[in-house]
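*Asks:* Predicted model follows, preceded by the sequence.
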Amino acid sequence: MLHLRAVCPPDKTAEALEVLRAHAGTAHLVVHRGAAVAPEGDLVEADIAREAADEIVGALCGLELDHTGGITLESLDTALSDAADAAEEAAPGEGADAVVWEELVARTGEESRLNVTYLAFLTIACLLAAAGVLTDSAVTIVGAMVVGPEFGPLAALAVGLVLRRRDLAGQAAAALAVGFPLAMVVTLGGALLVRVTDVFGEQAFELKQHSDVDFVFSVGVPSLVVAMLAGAAGMLAMTSAKSAALVGVFISVTTVPAAGYAVVAAVKGEWSRCLQSVGQLLVNLLGIVAAAAIVLIVRRNGQRSPMGTRPLSRG
């Protein structure tokens, strides 16, 4: 179940109530007359089945409440109510299969912003990946995969392409185009410092002896297959209630490790491995976006066309 709150101008409240009353997936409808202060109006609350959310939110946006008032959604972990159970039973489909498109746009938009936090996580992930390469530690490489925040922009890019949201796609592309080069430059500085100070020893840069991390730069068809499977799983997780599966996606693909390996190989002068690592990075990025976009297209079949017109919020 989801908890919906809508701030309505007084002249729109009756229509909003009619939308909510008319849908079988609605329960616990409450109206607070004159409770909203900024913007002024009435506050309407209801618990709605997840599988009904897209249709209800679309109808409320049709009343322009997203412009004249406001609409928010919150996930409910527990709802002890016969009315809530009846609403979930009456709503068509299964909650885990439902896609709330406006929620998806908002979520991917938030996770694809180019900000200090995103850059910090991506840089730390690349540094961890480089450390894993230098120490021939697959465990450290996996740690870098988990820390890396790059799936957010990749998912946003897929959503932007499928929904034809140029603002979202542009924001995601900027995060990737700026984030990876910046993280790799910082990692390059770190790798050079390590080599000059000989912290890990000269043998750390003998990459041909590091068999445990060879998978990072070995680009090929298997890499593309893994990337596409991970992208499909990641988008399924983001469009359903199975968000815990995203952790599995993070440790499936070698985007960040490939960037870290490319930097270390460049410091050593192993240009063949450096280029292979860059190829691995590109293959994974393209594979994830392509598979995620395919999943979105498939999931959109059978549902109403998502609105996808609301500009990204900076709030």
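*Replies:* Structure's in. What do you need?
*Asks:* CA only for contacts and neighbour counts going forward, please
*Replies:* Will do.
*Asks:* The stretch 1-150 of the chain: strands as residue ranges?
*Replies:* Under the criterion DSSP state E, counting those that start in this stretch, the stretch 1-150 of the chain contains strands at 2-8, 26-37, 40-48, 70-75.
*Asks:* Would you mind giving the ones you listed as CSV with mean neighbour count and distance to residue 96 added?
*Replies:* Shown next, in CSV, are those (neighbours: other Cα atoms under 10 Å; distance: least, Cα to Cα, whole Å):
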stretch, mean neighbour count, distance to residue 96
strand 2-8, 23, 12
strand 26-37, 16, 17
strand 40-48, 22, 14
strand 70-75, 15, 12
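*Asks:* Export these to a markdown table and append columns for distance to residue 204.
*Replies:* Output for the strands of the stretch 1-150 of the chain, formatted as a markdown table (distance: least, Cα to Cα, whole Å):
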| stretch | distance to residue 204 |
| --- | --- |
| strand 2-8 | 52 |
| strand 26-37 | 61 |
| strand 40-48 | 57 |
| strand 70-75 | 48 |
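*Asks:* who wins for proximity to residue 116 among those strands?
*Replies:* When the strands of the stretch 1-150 of the chain are compared by Cα to Cα, strand 70-75 sits nearest residue 116, at 26.4 Å.
*Asks:* what does the closest one rub up against?
*Replies:* 1, 2, 3, 4, 5, 6, 7, 8, 57, 65 (Cα atoms under 8 Å, 6 or more residues apart in numbering).
*Asks:* pretty sure the fourth one contacts residue 43?
*Replies:* Okay, so that is residue 4. No: look at residue 4 against residue 43 with Cα atoms under 8 Å: they stay out of range, at 10.3 Å.
*Asks:* okay, pairing it with this:
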Amino acid sequence: MLVHLRLNVPTALSDAVCDLVVNAEWATNVTVQRGVSLVPEGDLIECDVAKELAGDVITRLKDLGLGESGGILVSSPTAWPFAAARRLVERAPGDPDDAVIWDSVIDQAYAASRPTVTYHVFLALATLLAAIAVITDSAVLVIGAMVVGPEFVTVAAVATGVLFSRWGLTLRALRLLVLSFAVSILFVALLSFAADLTGLVTSEMVSRPRPQTAFIWHPDRWSFIVALIAGAAGVLALSTDKANAMVGVFISVTTVPAAGNLALALGTWTPSEISGSLAQLGLNLSGMILSGVVVLTIQRLLWQRVTAASERLFFSR
């Protein structure tokens, strides 16, 4: 698997960047267009590199000063049907599916910590679905709420900020989590209060036995274990570009349902459910952040050696 680098290079750095990409074994399809870059003024240099080595390449480019004075864009081609690409991929250590481009992880973390209207709307809708799932004791609706919930990438952003000591990112992501859950819970609680006044929803509906959904407000040791597993899955998916819908479902199982139950309990004032839902939500978020930091740390320190060793062990090439 290749990634494409598009580099806007100031004239003063052009020769150094050219030497880096032209003389390296890890690059192919190197092109240089002199003087075509207007901002910054200089050259446009493009090349393709094996995904496994892309992170190292970007680090070298940034060490030359290109990250501060020029431009680095990374994209992923959908196909590379030529012999030089195959040889390049075969020489690269590890498997491209296991490759981690840390600059991409950091950029995704910053994107996931932005307080967009869409983010708040999706979380509010997910919380509302979870509340209805509580009323109807419907496992199907719980799954629907988990699909809609957008929060797992923000949890991973918190872990990323901690790992790289980017405390501004960490605080921004934490603020988004707290604010978005507070807004969603308040929104659903107000709807629940209105429904309680009209008789559509009652406290008895919330507190009665619910064999299909009782797990979302009964925190125990297994809740924390699930949160640890969910957090590990979330950051692994983020770092290896595998954040698909099923991972989103798995992560949200520990957060959105508890938020929906909490909102419903507040709106109908069912105290027996409030403390359990709060504990479940807090326990799950803290567990996911903890395991996320651990997994990212392991990836940062050992991932390249582990993937290279697995290639030798399983003869994947």
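*Replies:* Received the coordinates, thanks. Quantities reported herein were computed from a predicted structural model and do not represent experimental measurements.
*Asks:* hang on, the earlier thing: ok, which of the strands of the stretch 1-150 of the first structure comes nearest residue 248 of the first structure?
*Replies:* When the strands of the stretch 1-150 of the first structure are compared for distance to residue 248 of the first structure using Cα to Cα, the nearest one is strand 70-75, at 22.4 Å.
*Asks:* Following superposition onto the second structure, what is the mean distance for the closest one?
*Replies:* Per the superposition on the second structure, strand 70-75 of the first structure and its aligned residues are separated by 0.7 Å on average (mean Cα distance after the TM-score superposition for the first structure).
*Asks:* ditto for stretch 167-177 of the first structure
*Replies:* Here the mean offset of stretch 167-177 of the first structure against the second structure after fitting is 1.1 Å, by mean Cα distance after the TM-score superposition for the first structure.
*Asks:* Residues contacting the host helix or strand of residue 161 of the first structure, please?
*Replies:* Using DSSP states H and E, residue 161 of the first structure maps to helix 151-162. Helix 151-162 of the first structure is contacted by residues 105, 108-109, 111-113, 165-173, 175-176, 234-235, 250, 285, 288-290, 292-293, 296-297 when judged by Cα under 8 Å, 6+ apart.
*Asks:* mind running it again at 6 Å?
*Replies:* The contact list for helix 151-162 of the first structure (Cα atoms under 6 Å, 6 or more residues apart in numbering) reads 108, 111, 112, 168, 169, 172, 289, 292, 293.
*Asks:* Of those residues, which pair is most distant in space?
*Replies:* Spatially, the most separated pair among the contacts of helix 151-162 of the first structure is 111 and 293, at 16.9 Å (Cα to Cα).
*Asks:* Have a look at these two and say which one is more surrounded.
*Replies:* Set side by side, residue 111 of the first structure and residue 293 show more neighbours around residue 293, with 25 against 20, by other Cα atoms under 10 Å.
*Asks:* can I assume residue 252 of the second structure is in contact with residue 146?
*Replies:* Yes: with contacts counted by Cα atoms under 6 Å, residue 252 of the second structure reaches residue 146, the gap being 4.9 Å.
*Asks:* distance of residue 72 of the second structure from residue 89 of the second structure?
*Replies:* Going from residue 72 of the second structure to residue 89 of the second structure by Cα to Cα, to the nearest Å gives 22 Å.
*Asks:* what do you get for residue 142 of the second structure?
*Replies:* Separation of residue 142 of the second structure from residue 89 of the second structure (Cα to Cα) stands at 42 Å.
*Asks:* Which one of the two is surrounded by more residues?
*Replies:* residue 142 (27 against 21).
*Asks:* which residues does that one contact?
*Replies:* So residue 142 of the second structure contacts 130, 133 (Cα under 6 Å, 6+ apart).
*Asks:* Same question for residue 243 of the first structure.
*Replies:* residue 237.
*Asks:* if we can go back for a sec, for residue 97 of the first structure, state which of the contacts of helix 151-162 of the first structure is nearest.
*Replies:* Set against residue 97 of the first structure, the nearest of the contacts of helix 151-162 of the first structure by Cα to Cα is residue 292 (15.5 Å).
*Asks:* Tell me, how many residues neighbour the closest one?
*Replies:* Residue 292 of the first structure has 29 neighbours, counted by other Cα under 10 Å.
*Asks:* so the aligned residue in the second structure for it is in which element?
*Replies:* In the second structure, residue 292 of the first structure lines up with residue 292, judged by TM-score structural alignment. For residue 292 of the second structure, the host element (DSSP H and E) is helix 271-314.
*Asks:* and that helix, how far from the chain's centre?
*Replies:* Offset of helix 271-314 of the second structure from its chain centre (Cα atoms, centre = their mean, to the nearest Å): 12 Å.
*Asks:* any idea of the angle it forms with helix 152-163?
*Replies:* For helix 271-314 of the second structure against helix 152-163, the angle by axes from the mean of the first three to the mean of the last three Cα atoms, to 10 degrees is 70 degrees.
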